[in-house]
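[1] Provided below are the primary sequence and the corresponding predicted coordinates.
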Amino acid sequence: MGWADRLFRRKAEPTDADPAKKFSDVGVPELTHPSYARALMLDTGGDRTATVEVQPPGQAPYRAELRSGTTPGSLEGLVIRWHWPVVYDAQQPDVVYALEPPCGPDLPLISAELQAVRDARDLRTATLAEKYPPPPAAQLAVLMRPTASAVHPAWDAVCSRMGLMTTTEAQAVLDNIRADGNGWDRAQAHLYSWGPDVPDDLRMQFGKYISHLYYVAPQGRELDRQSFWTLGIAALMRDLKPSEVEPAVFERVMRPFTDACGPLPDSLL
């Protein structure tokens, strides 16, 4: 059975010997309680396995083991010490499905094997996103209340939503910005005219949430990171100094993001 056949196979009842009980595997699963998280690639072991740290929003991180050997569940292209989005069933959290971005940096020429993994993972990611849409920032804000900062909880939620982005979503945000023509550019200039002062620790925090797109996603270096930084700045300013951010300017800046990724936390509205 080829990977394309397995990709759309519905998950069968696992047996004791079925590796799907313990590891991620290929296919588009039936998830009872679909949950999204970021995962940090820790290391690769023998027998085609890898250890990852799964970081669910608002919950304690835990370790899981990925199993390779099939496409798109292959470890090919996964980059150690980088984050990327994953989806899993909350009732079976040790079964983790890697989504599209961690495919390795683009090179002048990549192997046919890596391209096959990319293509297969793209298909699975698209199907999973259609069946189980990633949570919007509004939902993440609720999930993150136990761990969110009391000073800038909405910023935390927006950052976390960007940390779940695939390149397809990121490109949709940028397409929405371009579709708005000069209107978005004028709103961005108005936002920056207030001279937002962002502490270095928050700059680093934000950079980590979008680093998977720029550094390890296919064609990621073609994405305009500055636009995503502007979205984060708008959310942070609205959190910290709402009286200084005109609602119309804020709405215009954030609309490309909300159109692609869903509603914002109530505190930003």
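    Done, it's in.
[2] going forward, measure contacts and count neighbours with C-alpha atoms only.
    Will do.
[3] and residue 161, what element?
    Element membership for residue 161, per DSSP states H and E: helix 153-163.
[4] what about residue 175, how many residues close to it?
    13 (other C-alpha atoms under 10 Å).
[5] how many degrees apart are the one helix or strand it maps to and helix 153-163 in direction?
    Element membership of residue 175 [criterion: DSSP H and E] is helix 167-179. Angle of helix 167-179 versus helix 153-163, following axes from the mean of the first three to the mean of the last three C-alpha atoms, to 10 degrees, is 110 degrees.
[6] identify each buried residue in the helix or strand just after helix 167-179, please.
    Once the chain leaves helix 167-179, the next helix or strand it forms, by DSSP H and E, is helix 182-192. By 16 or more other C-alpha atoms under 10 Å, the buried positions in helix 182-192 come out as 184, 185, 187, 188, 190, 191.
[7] repeat that for stretch 227-247.
    For stretch 227-247, burial by neighbour count (16+ other C-alpha under 10 Å) applies to 227-239, 242, 245.
[8] any chance you could map the strands in the protein?
    Using DSSP state E, the strands assigned to the chain run over residues 34-45, 49-55, 62-67, 83-89, 92-98.
[9] show me what the last one is packed against.
    What that stands for is strand 92-98. strand 62-67, strand 83-89 (3 or more C-alpha pairs under 8 Å, 6 or more residues apart in numbering; DSSP states H and E).
[10] give me whichever of those is most buried.
    Mean neighbours per residue, mean count of other C-alpha atoms under 10 Å, is largest over the helices and strands packed on strand 92-98 for strand 83-89, with a mean of 25.
[11] which other helices and strands contact that strand?
    When contacts are defined as 3+ C-alpha pairs under 8 Å, 6+ apart, strand 83-89 sits against strand 34-45, strand 92-98, helix 200-216.
[12] name the residues of the helix of greatest length in the chain that are buried.
    The residue-count maximum for a helix in the chain (DSSP state H) belongs to helix 112-131. Going by neighbour count (16+ other C-alpha under 10 Å), the buried part of helix 112-131 is 114, 117, 118, 120, 121, 122, 123, 124, 125, 126, 127, 128.
[13] what helices and strands are in contact with it?
    Checking 3+ C-alpha pairs under 8 Å, 6+ apart, helix 112-131 ends up next to helix 3-7.
[14] next one for the comparison:
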Amino acid sequence: MKEVSMSGSRSYKFIFIAAVLLPAVLLGMLFAFRVSAAPNDSLPPLSSETGSLTVTFVSDDGTAVPNAEIQLVKVADFSVSDGKGVYRSAAEFASLHINYADMSTDRSIETANKVYRLVQSRKIHTDSAKTDTNGKARFTGLKSGMYEVFLGHRMDYNGKTYYFDPYLIAVPEAVLDSDGSVIHWKYQGIAVPKSQNMKEKADKPTPVPPPIQKKPTHTVSRITRVKTGDKGNPVPWICLIAAAAAGIVCMTKRKPR
């Protein structure tokens, strides 16, 4: 009967243990790398500063529309608690049961139209300002919250009738860095609603997406929770694990000399 030396047995035992532990260690390193690469999603605290909002109304050819009546109404209060944004609907809009945590573009448009209809049906008080010769209307002294902007009435200008759809905007706005983390709050909001030329007057506005800010540093009109993600690439680690496992398997199959 062929005898197997103890040293050979120890070698195979070591190889077997390495085959089991090495992939686990490498996977642990991969997990640690991915966790450490995730940015902090905590929101910065709000200051006591009040905000402002400048709305610029221009025609479809880019011409400023003066004397347009812009309406503004506060829909919800906004605060930051333990690094998370918290919205609380104003009493006038509590019946709408707005879910601010699920405010996609489509949902934002839908909510803005619901708020608009409620304002009209219940004659809810709004602030108003008329655009100047540059098409600008400015609102100041705004406390942190979600606001709705809409046109008081359709505007006749240069032989055309213009309007824009109601939309939601947050004051202050969250300024993001390249990975989507909030770096600070911007209390001076700027909005340029998309105007539409009405060929036929309609009583009910047709929803259109609100204007989108561009990167690299941009602002968003609402913030409930900042989503952060890991940008680490796991492919090199997976390849390394596979290569290590394959090498160990080949070593175990070699016959002892």
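    Received it, and whenever you're ready, just let me know what you need. Please read all numbers here as calculations on a predicted model, not as lab measurements.
[15] so after superposing, what's the score?
    Comparison of the two superposed chains (TM-score structural alignment, normalised by the length of the second structure) gives a TM-score of 0.20, and 93 aligned residues with a C-alpha RMSD of 6.7 Å.
[16] just to revisit the earlier point, export the helices and strands packed on strand 83-89 of the first structure as TSV, with columns for mean neighbour count and distance to residue 256 of the first structure.
    What follows is these, written out as TSV (neighbours: other C-alpha atoms under 10 Å; distance: least, C-alpha to C-alpha, whole Å):
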stretch	mean neighbour count	distance to residue 256 of the first structure
strand 34-45	20	22
strand 92-98	22	26
helix 200-216	18	17
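[17] can you redo the ones you listed as JSON lines with distance to residue 253 of the first structure?
    Shown next, in JSON lines, are those (distance: least, C-alpha to C-alpha, whole Å):
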{"stretch": "strand 34-45", "distance to residue 253 of the first structure": "26"}
{"stretch": "strand 92-98", "distance to residue 253 of the first structure": "31"}
{"stretch": "helix 200-216", "distance to residue 253 of the first structure": "17"}
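[18] nearest to residue 178 of the first structure, out of these?
    Ranking those by proximity to residue 178 of the first structure (C-alpha to C-alpha) places helix 200-216 first, at 19.0 Å.
[19] from the contact counts, what lies against the closest one?
    Contact here means 3+ C-alpha pairs under 8 Å, 6+ apart; on that basis helix 200-216 of the first structure packs against strand 83-89, helix 153-163, helix 225-240.
[20] so which of the ones you listed gets nearest residue 139 of the first structure?
    Nearest of these (C-alpha to C-alpha): helix 153-163, 8.4 Å.
[21] the closest one packs against which elements?
    In this structure, helix 153-163 of the first structure makes packing contacts with helix 137-143, helix 200-216, helix 225-240, judged by 3+ C-alpha pairs under 8 Å, 6+ apart.
[22] which among the buried residues of helix 182-192 of the first structure gets closest to residue 155 of the first structure?
    residue 191 (15.8 Å).
[23] for residue 142 of the first structure, find the nearest of the helices and strands packed on helix 200-216 of the first structure.
    helix 153-163 (8.7 Å).
[24] pull out the buried positions in the closest one.
    So for helix 153-163 of the first structure, counting by 16+ other C-alpha under 10 Å, buried means 153, 154, 155, 156, 157, 158, 159, 160, 161, 162, 163.
[25] can I get the residues you listed in TSV with distance to residue 201 of the first structure?
    Shown next, in TSV, are these (distance: C-alpha to C-alpha, whole Å):
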residue	distance to residue 201 of the first structure
153	15
154	16
155	13
156	13
157	16
158	16
159	13
160	16
161	19
162	17
163	17
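[26] residue 4 of the first structure: which of these is nearest?
    Nearest to residue 4 of the first structure among these, with distances taken as C-alpha to C-alpha, is residue 163, at 27.9 Å.
[27] show me the contacts for the closest one.
    38, 84, 85, 209, 210, 212 (C-alpha atoms under 8 Å, 6 or more residues apart in numbering).
[28] does the fourth one touch residue 158 like I think?
    No. Taking contacts as C-alpha atoms under 8 Å, residue 209 of the first structure lies outside contact range of residue 158: 9.7 Å.
[29] now residue 127 of the second structure: how far from residue 74 of the second structure?
    According to C-alpha to C-alpha, to the nearest Å, residue 127 of the second structure and residue 74 of the second structure sit 9 Å apart.
[30] oh, I was asking about residue 10 of the second structure
    From residue 10 of the second structure over to residue 74 of the second structure (counting by C-alpha to C-alpha), the distance is 75 Å.
[31] the more surrounded of those two?
    residue 74 (24 against 11).
[32] and the helix or strand hosting the more buried one, what does it pack onto?
    Per DSSP H and E, residue 74 of the second structure falls inside strand 69-81. Strand 69-81 of the second structure is packed against strand 84-89, strand 127-130, strand 145-151, with contacts defined by 3+ C-alpha pairs under 8 Å, 6+ apart.
[33] would you map the helices across the stretch 101-250 of the second structure?
    105-122, 235-253 (DSSP state H, counting those that start in this stretch).
[34] dump those helices to JSON lines, plus distance to residue 56 of the second structure and mean neighbour count.
    Formatted as JSON lines, the helices of the stretch 101-250 of the second structure follow (distance: least, C-alpha to C-alpha, whole Å; neighbours: other C-alpha atoms under 10 Å):
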{"stretch": "helix 105-122", "distance to residue 56 of the second structure": "19", "mean neighbour count": "16"}
{"stretch": "helix 235-253", "distance to residue 56 of the second structure": "48", "mean neighbour count": "13"}
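[35] so which of these is nearest residue 20 of the second structure?
    Of the helices of the stretch 101-250 of the second structure, the one closest to residue 20 of the second structure (C-alpha to C-alpha) turns out to be helix 235-253, at 8.6 Å.
[36] and the contacts of the closest one?
    Contacts with helix 235-253 of the second structure, where a contact means C-alpha under 8 Å, 6+ apart, come from 12, 15, 16, 18, 19, 22, 23, 26, 27, 30.
[37] repeat the analysis, applying 7 Å as the threshold.
    The contact list for helix 235-253 of the second structure (C-alpha atoms under 7 Å, 6 or more residues apart in numbering) reads 12, 15, 19, 23, 26, 30.
[38] helices - which of those residues land there?
    12, 15, 19, 23, 26, 30.
[39] what's the neighbour count on the third one?
    Counted with other C-alpha under 10 Å, the neighbours of residue 19 of the second structure add up to 19.
[40] please apply the same query to residue 140 of the second structure.
    12.
[41] you'd agree it is up against residue 72?
    No. Contact criterion C-alpha atoms under 7 Å: residue 140 of the second structure and residue 72 do not qualify, at 11.0 Å.
[42] hmm, residue 38 of the first structure is touching residue 84, no?
    Yes. With contact defined as C-alpha under 7 Å, residue 38 of the first structure reaches residue 84; the gap is 5.5 Å.
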